[in-house]
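> let's see this in three dimensions:
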Amino acid sequence: MTSTTTAALELRAVDMHYGFVRALDSIDFQVSQGEVVGLLGDNGAGKSTLLKVMSGAHRPTSGTILVNGHETTFHSPSAATAAGIQMVYQDLALVDAQDISTNLNLGREILRKGPLGWLGVVDTRAQRKRAEKELDRLGVRTAAMTRPVEMLSGGQRQVVALARSATRVTGESNGVLLLDEPTAALGYEQTQQVQALIRRMADHGIAIVLVTHNLPLAMDVCDRIAVLNRGRKVADLPTAETDNDQLVGWITGARASMFA
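Prediction:
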């Protein structure tokens, strides 16, 4: 984990109300560059709501959001993206009929030079070279760049989605990846593949927030774990200082909050 004095993403006293329902209650949360923070909790604990606040999909009722120490307000997901925050949803948002290279380059296509470029013709060869270079840097091995996504396994599809987001937050200033249950529909070997990629992305300086119900995955891959229960943060500590039984206690409410 990279040690930094300023968090890549920090939330201070964030509240989220839906009418009389308080989905988030004064949440403090942060993740630093090169750190993987697990966000755990039962269904309805507030994990998805907190991710939506981080990704700009929802504006909090109150509270402060800071990116690299600078206070900001996200009016939309595109504003969060511009700030270096990428969300990887469970549905992956891949174009099944297109190949791996095209999916990795969505939204940042390389156009041909000259008149063909003026007409919007894509330079597929240049895109494949860039995609291969980026995957090599992340240590990712998938199928050939020309293979349609619909022909990939579940694990390969997840790797493509993660790698696509990772390439958008790496560069001169590393960003933040928000992962929503990335291994929910995967088997053991595919989960191990995704887990290894998450750690490699962190090693490249990316800050990662991992929402998962998979406790073994959280214990293996996360540097720190935060637990939500009914919209309140009840635990936040280094993974090495907790265990499975403690986490289950906080998730179910059988264990008292660290902040009571």
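> going forward, measure contacts between C-alpha atoms and count neighbours the same way
OK.
> what sits against V169?
Contact analysis of V169 by C-alpha atoms under 8 Å, 6 or more residues apart in numbering lists G84, I85, Q86, G175, V176, L177, I206.
> surely the fourth one touches Q33?
Yes: in this structure, G175 is within contact of Q33 by C-alpha atoms under 8 Å, at 7.5 Å.
> mutual contacts of these two, please.
Both G175 and Q33 are contacted by A8, I206, A207, under the criterion C-alpha under 8 Å, 6+ apart.
> count of neighbours near I65?
By other C-alpha atoms under 10 Å, 24 other residues sit near I65.
> distance of the residue of the chain positioned farthest from its centre from G107?
What lies farthest from the middle of the chain is P115; by C-alpha atoms, centre = their mean that is 38.5 Å. Separation of P115 from G107 (C-alpha to C-alpha, to the nearest Å): 21 Å.
> check M54 too.
21 Å.
> which of the two has more residues huddled nearby?
M54 (25 against 8).
> quick one, what contacts that one?
M54 is in contact with A80, counting by C-alpha under 8 Å, 6+ apart.
> could you do the one 10 residues further on as well?
Each residue near T64 by C-alpha under 8 Å, 6+ apart is listed here: L11, R12, A13, V14, E71, T72.
> now do stretch 90-105: distance from first to last residue.
Terminal residues of stretch 90-105 are spaced 20 Å apart (C-alpha to C-alpha).
> give the buried residues for that stretch.
L92, L94, D99, I100, S101, T102, N103, L104, N105 (16 or more other C-alpha atoms under 10 Å).
> which element is A13 on?
Per DSSP states H and E, A13 falls inside strand 9-18.
> what's the first helix or strand after that strand?
Next along the chain after strand 9-18, taking DSSP H and E as the criterion, comes strand 21-31.
> so what does that next one touch, helix or strand wise?
strand 9-18, helix 47-54, strand 207-211, strand 232-238 (3 or more C-alpha pairs under 8 Å, 6 or more residues apart in numbering; DSSP states H and E).
> please provide the structure for the following sequence as well, for comparison with the first:
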Amino acid sequence: MTSKETGTHGAVLQDEVPDKDAPIVELRGAGKAYGNIRALHGVDLKVFPSQVTCVLGDNGAGKSTLIKIISGLHQHTEGEFLVDGTPVRFSTPREALDKGIATVYQDLAVVPLMPVWRNFFLGSEMTKGPWPVRRLDIEKMKKTADEELRNMGIVLDDLEQPIGTLSGGQRQCVAIARAVYFGARVLILDEPTAALGVKQSGVVLKYIAAARDRGLGVIFITHNPHHAYMVGDHFSVLRLGTMELNASRDEVSLEELTNHMAGGTELAALKHELSQVRGVDVEELPEESDLTAPVASSEGKS
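The predicted structure is shown next:
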């Protein structure tokens, strides 16, 4: 692969090792408003190569809006959005793909009845022959899909089987391998373990770590702090559209991350209310100081 080779989407694939001290994607005080509704405000986020940045938050916290800004579906209305240190404002997801930012949504954008190899190249099929009688290069697509899946440690006995027959975890892994093949430098994963059992979640987490080891910057969107802590290098917790926590792995424990995710202040208030209810024992619940203990932010250290 030469330094000027391009992927199917036009993203330039570089041979040189990326600078791990420089973020690929950075948000500075970014926000998004829909009319009078402020969905996101003052968000700072840095995504470095070979790191998994976990973005956690409850329903309505602003995770989906954050994804849409970075993936080019929506534009930010405040702050800055930088890629490789240059301010950008994507008009379409295709522009984000051209910069190497790929998103794997929960629905995976696959066609269940189509074979695995066909879904791997869906929308970006390889062709051969002269125009206007070009045709699909089926053998090359099968071979390439098999090689790329194996490079990610995914071995499937039959690429002809409908992708709908694979487990949820396997489908997620195929989608991750597809994004890596088409030149992704930043991989956004939208709740990849939300509808999976323990074993299949473990499979997906394994391939998230594999993508990080291949030099990608991974944004792992989740509401499960345990899954995040297994693979995460940096943690950002959103609450009602603002960043409540921004800390690296060595600055926050799993217990502290869980408390922030669950809403320490709200839980402290709930404990006080429950103490007024007859028959409810709150002695075993964490103390308010434990629930609301501040965690050092890594902002400015990265």
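> same list (the contacts of T64 of the first structure) but as CSV, adding distance to A185 of the first structure and neighbour count.
Supplementary listing: these in CSV, determined by distance: C-alpha to C-alpha, whole Å; neighbours: other C-alpha atoms under 10 Å:
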residue, distance to A185 of the first structure, neighbour count
L11, 30, 21
R12, 33, 15
A13, 33, 14
V14, 31, 20
E71, 36, 12
T72, 35, 14
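> can you pick out the most distant pair from those?
A13 and T72 (14.3 Å; C-alpha to C-alpha).
> which residue numbers in the second structure go with stretch 78-85 of the first structure?
The alignment of stretch 78-85 of the first structure onto the second structure (TM-score structural alignment) spans residues 94-101.
> over to stretch 201-217 of the first structure?
On the second structure, the counterpart of stretch 201-217 of the first structure by TM-score structural alignment is residues 211-227.
> buried residues in the matching stretch?
By neighbour count on 16+ other C-alpha under 10 Å, the buried set for stretch 211-227 of the second structure is 211-212, 215-225, 227.
> and stretch 177-184 of the first structure, by the same measure?
For stretch 177-184 of the first structure, a neighbour-count test (16+ other C-alpha under 10 Å) marks L177, L178, L179, D180, E181, P182, T183 as buried.
> try stretch 55-66 of the second structure
Buried residues in stretch 55-66 of the second structure (16+ other C-alpha under 10 Å): V55, L56, G57, D58, A61, G62, K63, T65, L66.
> make sure the second one is indeed in a strand.
If I follow you right, that is L56 of the second structure. Yes: counting by DSSP: H, G, I helix; E, B strand; the rest coil, L56 of the second structure is located in a strand.
> matching it against the first structure, which residue comes up?
Matched by TM-score structural alignment, L56 of the second structure corresponds to L40 in the first structure.
> how close does that match sit to A235 of the first structure?
The gap separating L40 of the first structure from A235 of the first structure is 10 Å, by C-alpha to C-alpha.
> next one: I225 of the first structure
Applying C-alpha to C-alpha to I225 of the first structure and A235 of the first structure gives a distance of 8 Å.
> starting at the chain centroid, how far to stretch 204-211 of the first structure?
Centroid separation for stretch 204-211 of the first structure versus its chain: 6 Å, with C-alpha atoms, centre = their mean, to the nearest Å.
> can you list the neighbours in contact with that stretch?
Outside stretch 204-211 of the first structure, the residues that touch it by C-alpha under 8 Å, 6+ apart are 2, 8, 31-40, 47, 138, 166, 169-170, 174-181, 198, 202, 218, 222.
> now do the SS call for K206 of the second structure.
Under three-state DSSP, the three-state class of K206 of the second structure is helix.
> where's the spatially most central residue of the first structure, which helix or strand?
Centroid-nearest residue in the first structure: L178, 2.0 Å away (criterion: C-alpha atoms, centre = their mean). Here L178 of the first structure sits within strand 176-180, counting by DSSP H and E.
> mean shift of that strand relative to the second structure?
Following the fit onto the second structure, the mean deviation recorded for strand 176-180 of the first structure is 0.5 Å by mean C-alpha distance after the TM-score superposition for the first structure.
> residues in the second structure aligned with that strand?
Using TM-score structural alignment, strand 176-180 of the first structure pairs with 186-190 in the second structure.
> tell me the two of the buried residues of stretch 90-105 of the first structure that are most distant?
Largest separation among the buried residues of stretch 90-105 of the first structure by C-alpha to C-alpha: L92 and S101, giving 15.4 Å.
> show me the contacts for the counterpart of Q98 of the first structure in the second structure.
In the second structure, Q98 of the first structure lines up with M114, judged by TM-score structural alignment. For M114 of the second structure, the contacting residues are Q161, P162, I163, G164, by C-alpha under 8 Å, 6+ apart.
> the alignment partner in the first structure of the first one and E134 of the first structure, how far apart?
Matched to the first structure by TM-score structural alignment, Q161 of the second structure sits across from R147. Summarising the geometry, the distance separating R147 of the first structure from E134 of the first structure, computed by C-alpha to C-alpha, is 17 Å.
> now swap in L106 of the first structure and tell me
Applying C-alpha to C-alpha to L106 of the first structure and E134 of the first structure gives a distance of 14 Å.
> okay, the two: which has more neighbours?
Higher neighbour count among L106 of the first structure and E134: E134, with 18 against 12, using other C-alpha under 10 Å.
> the closest residue to that one other than its chain neighbours: which element?
Nearest in space to E134 of the first structure, with sequence neighbours left out and distances taken as C-alpha to C-alpha, 6 or more residues apart in numbering, is T167 at 6.7 Å. Per DSSP H and E, T167 of the first structure falls inside helix 154-169.
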